[in-house]
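In: I'd like to go over a predicted model; first the sequence, then the structure.
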Amino acid sequence: MSTATLDWYGCATFRLRTPEGLTVFLDAYLDRVPDAERSGVEVDDVTEADWILVGHSHFDHLWGAERIAVRTGATVVGSYESVRILARLGVPEEQLLAVAGGERLALDATTVVRVLPSLHSCVWSSQPMPPADEVCLGELGLTLQERTAKMQALWAGLGALGDDVRAHLAAADLSERGDGGALVFVLDTSEGSVLFQDSIGCWSGVLGGESPDVAILAVAGRGNRDGEPVQGSTADFVAEQAAALGARRVVPCHHDDWLPGFSRAIDTAPIRAAVERASPGTALVDLGYADGHRLFESPLT
């Protein structure tokens, strides 16, 4: 009997296949620089997709959706900013659905996705990519202008990156206006439900109302709880979200070294330990690249 499978392609990009034959991409960032870890699948390898659900408009989530959509005819669901970018890049309007949170979409006769408003990680923080067990404090109550100034200071240091990375960033430049408003997707399939979060931030009241079987959670960056940087560690924040959701499985994402010199690999061992303490009934399942994980199958390992 067919079963739902989940393939991770690095960063926060996944392919979900349902027993009924539906193919859904969660984000679409597949191409890498030569020195990066590679999943073995790039944008030009994708020939089948029915839907692409994009969590936010940054290049490491959206770039690639325009080519996959044009090649396969897939419908892309994303923020109004993501849709604006994709329309400018030539994706037909009939393949674009703009959402902001609160929408419910039928992907086929058996799979429905609900869209939730979410938050991006605190990329402007002086600790934008801490180790998972590092405690981060402070930076509360900053205005948007203060956060923007901190972000500009961080970007000023990118000139020291290697030629390959700078060329990659130039090619992936979508001229986006920020993250476009982060989204979380909850897919209800014939076998179970899966929540997809591609940046480590949330509205706790929104997330706390969900109870998926599987939660894909971003585990890299300075966490954002209800609009303020998390006071504590990434590991404890992920564990807090896992406990609130009560999912049987948590699948981490955005934790590989997807753009060396710009990103960093995140050790998930402290996250696993924190999840075990906070939510003993939840198993953290750390996927390898493109390994066809059987999403709802027991035992939970």
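Out: Perfect, thanks for sending it. The shown structure was predicted, so the numbers you read here are calculated from the model rather than taken from an experiment.
In: only C-alpha atoms for contact and neighbour calcs from this point on.
Out: OK.
In: from the centroid of the protein, which residue is nearest?
Out: Asp198 (1.7 Å; C-alpha atoms, centre = their mean).
In: how close does that residue get to Gly40?
Out: Distance, Asp198 to Gly40, using C-alpha to C-alpha, to the nearest Å: 21 Å.
In: verify the stated contact: the residue nearest to the centre of the chain with His255.
Out: No: under the criterion of C-alpha atoms under 8 Å, Asp198 makes no contact with His255, lying 10.7 Å away.
In: who touches both of the two?
Out: Ala218 (C-alpha atoms under 8 Å, 6 or more residues apart in numbering).
In: give the next helix or strand downstream of the helix or strand hosting Leu116.
Out: Using DSSP states H and E, Leu116 maps to strand 112-117. Next along the chain after strand 112-117, taking DSSP H and E as the criterion, comes helix 144-155.
In: excluding chain neighbours, what is closest to Ala4?
Out: Thr18 (4.4 Å; C-alpha to C-alpha, 6 or more residues apart in numbering).
In: I'd assumed Leu187 was in contact with the one you found.
Out: No: using C-alpha under 8 Å, Thr18 makes no contact with Leu187, being 10.7 Å away.
In: related to what we said a few turns ago, distance between the strand holding Leu116 and the chain's centre?
Out: Relative to its chain's centre, strand 112-117 lies at 14 Å (C-alpha atoms, centre = their mean, to the nearest Å).
In: go on, stretch 71-82?
Out: 15 Å.
In: equivalent analysis for stretch 280-293, please.
Out: 15 Å.
In: just the endpoints, please. Distance across it?
Out: End-to-end span of stretch 280-293 (C-alpha to C-alpha): 22 Å.
In: please name the nearest non-neighbouring residue to Thr148.
Out: Spatial nearest neighbour of Thr148, excluding adjacent residues (C-alpha to C-alpha, 6+ apart): Trp124 at 7.0 Å.
In: surely the one you found and Gln145 touch.
Out: No: assessed by C-alpha under 8 Å, Trp124 is found out of contact with Gln145, at 11.0 Å.
In: about what we covered before: could you count how many residues lie near the residue nearest to Ala4?
Out: 20 (other C-alpha atoms under 10 Å).
In: try this one side by side with the last:
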Amino acid sequence: MTKKSRTVQRRTVLGGLVGAGMAFAFGSVDHVSAQSPPRLEPRSIAARQRFFGASNVDSGTGGIRADRVVITWLGCTTYAMAMNGSVFVFDAWIPRGTVSGYVPTDPDEVADLRPDAIFIGHGHFDHAADAGRIAEASGATVYGSAEHCAAVRKSVDTRAVRFIELGDAATPVGDRRDVEAGNVSVTAIRHLHSTPTAPEQGPEGSPPFFPTPNTSDIAAHPPELDDATSLARHVFDAEGGSILYQFRIPGFSVLWHDTAGPLGERAPQVLTQLHELPPTDVHLGAIQGFGQFTNGLRDPREYAEAVAARLFVPGHHDNFVPGISARGETYEAPLRAELARLDSPPELRFMSDPTDYLNPGLLTFSV
């Protein structure tokens, strides 16, 4: 695959990447947003300041600086993102059920962000179980397949929630939809959920990966009854199709997917589509999946190669179901080994649970 150019037009913008612990020296609230947003309630302002950093949020209105993109990890593949003054939630599940309090927030606080939209990657419980609760409480528009939207409709007052359907479960892999969400251009591409495939033989193959389970978090964060009951209600939720999204504003783009399927084997045309998208600055990609048991982290590596972003941030690698999943730290060495196989590997911003949850300083960018 011919690599995308990473020349200056791919941006000097990531020079604005801010690491954890670094301070901002911002000016007046003239920077907050080109629009004049309505004044939010105090609890929403407080939530936005916590999720996106107090320096990026107007303390009087809750408006967010349009010259910053801020992304906050909320567990598994759920993120909150502020972009061009809009607030989006990617997936909608705060990990809990086998544990409680492992991620230091809850669906009610996510709803307090007053997100403009929720984008669902697929419908399994660990990705969409809180979508209805957050959407109904916040008024966010829900984007996803017809099946994703139908599942959410069952749990909400449909008069309070708007839905944008992006095909259905039968929509062909590779289908592309382009929409506008607020002041952000969004491309949605149908791709594949992770699945085990026959081990790839020869020097190109990747070794199987079996992360060591960590059960100590159950003892430290025992499950509460309400959380366990919520998990039980959603544990068999259907996939409903898997969708990958790219979000673009002038000078910056973010690509996110909450699963990584065997595209090289079963849908190489999608790898070509990813390669031909407008350049991506930040790639948020799932690395934990069923394919790891036969082909290690090969499938996430193929996504990273096709997207060719400057910065890769792994997700779906945390201990969200202790005893089945593991601490993210177990994934770092095999992931680095996979990315090192690329001719032009992305910079890796590895985030570990639970210390990097709700840490906006890790993913704050100047635009």
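Out: Okay, I see it. Note that the coordinates shown come from a computational prediction; the quantities given were computed from them, not determined experimentally.
In: count of residues packed around the residue nearest to Thr148 of structure 1?
Out: 20.
In: contacting residues for the aligned partner of Asn319 of structure 2 in structure 1?
Out: With TM-score structural alignment as the criterion, Asn319 of structure 2 lines up with Asp257 in structure 1. Each residue near Asp257 of structure 1 by C-alpha under 8 Å, 6+ apart is listed here: 11, 36-37, 263-266.
In: so which of the residues you listed is the closest to Pro212 of structure 1?
Out: Cys11 (21.6 Å; C-alpha to C-alpha).
In: and the aligned partner of the closest one in structure 2, how far from Ala137 of structure 2?
Out: For Cys11 of structure 1, the aligned position in structure 2 is occupied by Cys76, per TM-score structural alignment. Counting by C-alpha to C-alpha, the gap from Cys76 of structure 2 to Ala137 of structure 2 is 22 Å.
In: okay, these two: which has more neighbours?
Out: Using other C-alpha under 10 Å, the more surrounded residue of Cys76 of structure 2 and Ala137 is Cys76, with 27 against 18.
In: so which bit of structure 1 is stretch 116-123 of structure 2 matched to?
Out: Counting by TM-score structural alignment, stretch 116-123 of structure 2 corresponds to residues 50-57.
In: please, where are all the helices along structure 2?
Out: Shown for structure 2, the helices assigned by DSSP state H span residues 42-52, 107-112, 125-128, 131-138, 146-153, 216-220, 225-234, 263-266, 268-276, 292-295, 298-307, 329-339.
In: now the ones you listed as JSON lines including distance to Ser185 of structure 2?
Out: What follows is these, written out as JSON lines (distance: least, C-alpha to C-alpha, whole Å):
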{"stretch": "helix 42-52", "distance to Ser185 of structure 2": "21"}
{"stretch": "helix 107-112", "distance to Ser185 of structure 2": "23"}
{"stretch": "helix 125-128", "distance to Ser185 of structure 2": "22"}
{"stretch": "helix 131-138", "distance to Ser185 of structure 2": "21"}
{"stretch": "helix 146-153", "distance to Ser185 of structure 2": "21"}
{"stretch": "helix 216-220", "distance to Ser185 of structure 2": "39"}
{"stretch": "helix 225-234", "distance to Ser185 of structure 2": "31"}
{"stretch": "helix 263-266", "distance to Ser185 of structure 2": "25"}
{"stretch": "helix 268-276", "distance to Ser185 of structure 2": "16"}
{"stretch": "helix 292-295", "distance to Ser185 of structure 2": "33"}
{"stretch": "helix 298-307", "distance to Ser185 of structure 2": "17"}
{"stretch": "helix 329-339", "distance to Ser185 of structure 2": "29"}
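In: which one, of the ones you listed, ends up nearest to Gly182 of structure 2?
Out: Among the helices of structure 2, helix 131-138 sits nearest to Gly182 of structure 2 (C-alpha to C-alpha), with 15.7 Å.
In: that closest one vs structure 1, average distance?
Out: Helix 131-138 of structure 2, aligned to structure 1 and superposed, deviates on average by 0.8 Å (mean C-alpha distance after the TM-score superposition for structure 1).
In: what residues of that helix count as buried?
Out: 131-138 (16 or more other C-alpha atoms under 10 Å).
In: which among those gets closest to Glu347 of structure 2?
Out: Nearest to Glu347 of structure 2 among these is Ala131, at 31.4 Å by C-alpha to C-alpha.
In: tally of neighbours for the spatially closest residue to the closest one that is not a sequence neighbour?
Out: Residue nearest to Ala131 of structure 2 in three dimensions, not counting chain neighbours: Ala92, with 4.9 Å by C-alpha to C-alpha, 6+ apart. Other residues lying near Ala92 of structure 2 total 31 when counted by other C-alpha under 10 Å.
In: just give me the match in structure 1 for Ala92 of structure 2.
Out: By TM-score structural alignment, Ala92 of structure 2 lines up with Ala28.
In: contacting residues for its match?
Out: Contacts for Ala28 of structure 1 (C-alpha under 8 Å, 6+ apart) come out as 13-14, 43, 52, 54, 61-65, 68.
In: in TSV, list those residues along with distance to Ala106 of structure 1.
Out: Shown next, in TSV, are the contacts of Ala28 of structure 1 (distance: C-alpha to C-alpha, whole Å):
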residue	distance to Ala106 of structure 1
Thr13	21
Phe14	19
Val43	25
Ile52	13
Val54	16
His61	22
Leu62	22
Trp63	24
Gly64	23
Ala65	20
Ile68	20
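In: farthest-apart pair in those, please.
Out: Distance extremes for the contacts of Ala28 of structure 1: the farthest pair is Val43 and Val54 at 15.0 Å, using C-alpha to C-alpha.
In: ok, those two, which is more surrounded?
Out: Under the neighbour definition other C-alpha under 10 Å, Val43 of structure 1 and Val54 were set side by side, and Val54 has more, 31 against 17.
In: hang on, isn't the more buried one packed against Tyr80?
Out: No: the criterion here is C-alpha under 8 Å, and Val54 of structure 1 misses it with Tyr80 at 11.0 Å.
In: circling back to that earlier point, among the contacts of Asp257 of structure 1, which one lies nearest to Arg84 of structure 1?
Out: For the contacts of Asp257 of structure 1, the nearest to Arg84 of structure 1 is Cys11 (23.0 Å; C-alpha to C-alpha).
In: buried sites along stretch 256-269 of structure 2?
Out: Quick answer for stretch 256-269 of structure 2 (16+ other C-alpha under 10 Å): 256-263.
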